[in-house]
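>>> turn this into a model:
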Amino acid sequence: MSVEERVKVDSSDAHSFYSHGSTVTSGRLIRFHIGSSLKITHH
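The predicted structure is shown next:
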């Protein structure tokens, strides 16, 4: 494996890691937002 190939693999791994992390974070924010809005409507 050449250095160029290794760099390509590393950058694609980092991209998938960051996209997965942002998906999980946005999912938590959406769930928190839904939960807080449900509490407001129940009052």
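>>> from here on, just use CA atoms for contacts and neighbour counts.
Fine.
>>> show me the helices in the protein, by range?
Along the chain, the stretches classed as helices by DSSP state H are 3-42.
>>> ok, the residue most central in space within it to Val7 distance?
Note on the chain: the residue nearest the mean C-alpha position is Ser22, at 2.0 Å, using Cα atoms, centre = their mean. Distance of Ser22 to Val7, computed by Cα to Cα, to the nearest Å: 22 Å.
>>> can you tell me how far Val7 is from Ser19?
Going from Val7 to Ser19 by Cα to Cα gives 18 Å.
>>> to compare with the earlier structure, here is another sequence to fold:
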Amino acid sequence: MRRYLLPHEDDSEISIARAAWLLTRQREDLEAIVTNAVCKAFGGK
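Okay, here's the model as predicted:
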């Protein structure tokens, strides 16, 4: 996960924690995008 998101960083605890936070943030953003798209597709507001 860290090598994919932060290839220039080392395997320190800080870098791994940063990568985990980024992955969580990306998933939350994607969830919001999908939710908004579904609402628009089905005529919701």
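>>> residue in the second structure matching the residue nearest to the centre of the first structure?
Ser22 of the first structure maps onto Leu30 in the second structure, with residues paired by TM-score structural alignment.
>>> ok, Ile34 of the first structure next?
For Ile34 of the first structure, the residue aligned by TM-score structural alignment is Phe42.
>>> and Ile14 of the second structure, what's its match in the first structure?
That one, Ile14 of the second structure, aligns with Arg6 by TM-score structural alignment.
>>> quick one, what contacts Trp21 of the second structure?
Contacts for Trp21 of the second structure (Cα atoms under 8 Å, 6 or more residues apart in numbering) come out as none.
>>> gap between it and Val34 of the second structure?
Using Cα to Cα, one gets 20 Å for the distance from Trp21 of the second structure to Val34 of the second structure.
>>> now swap in Phe42 of the second structure and tell me
Taking Cα to Cα, one finds Phe42 of the second structure at 12 Å from Val34 of the second structure.
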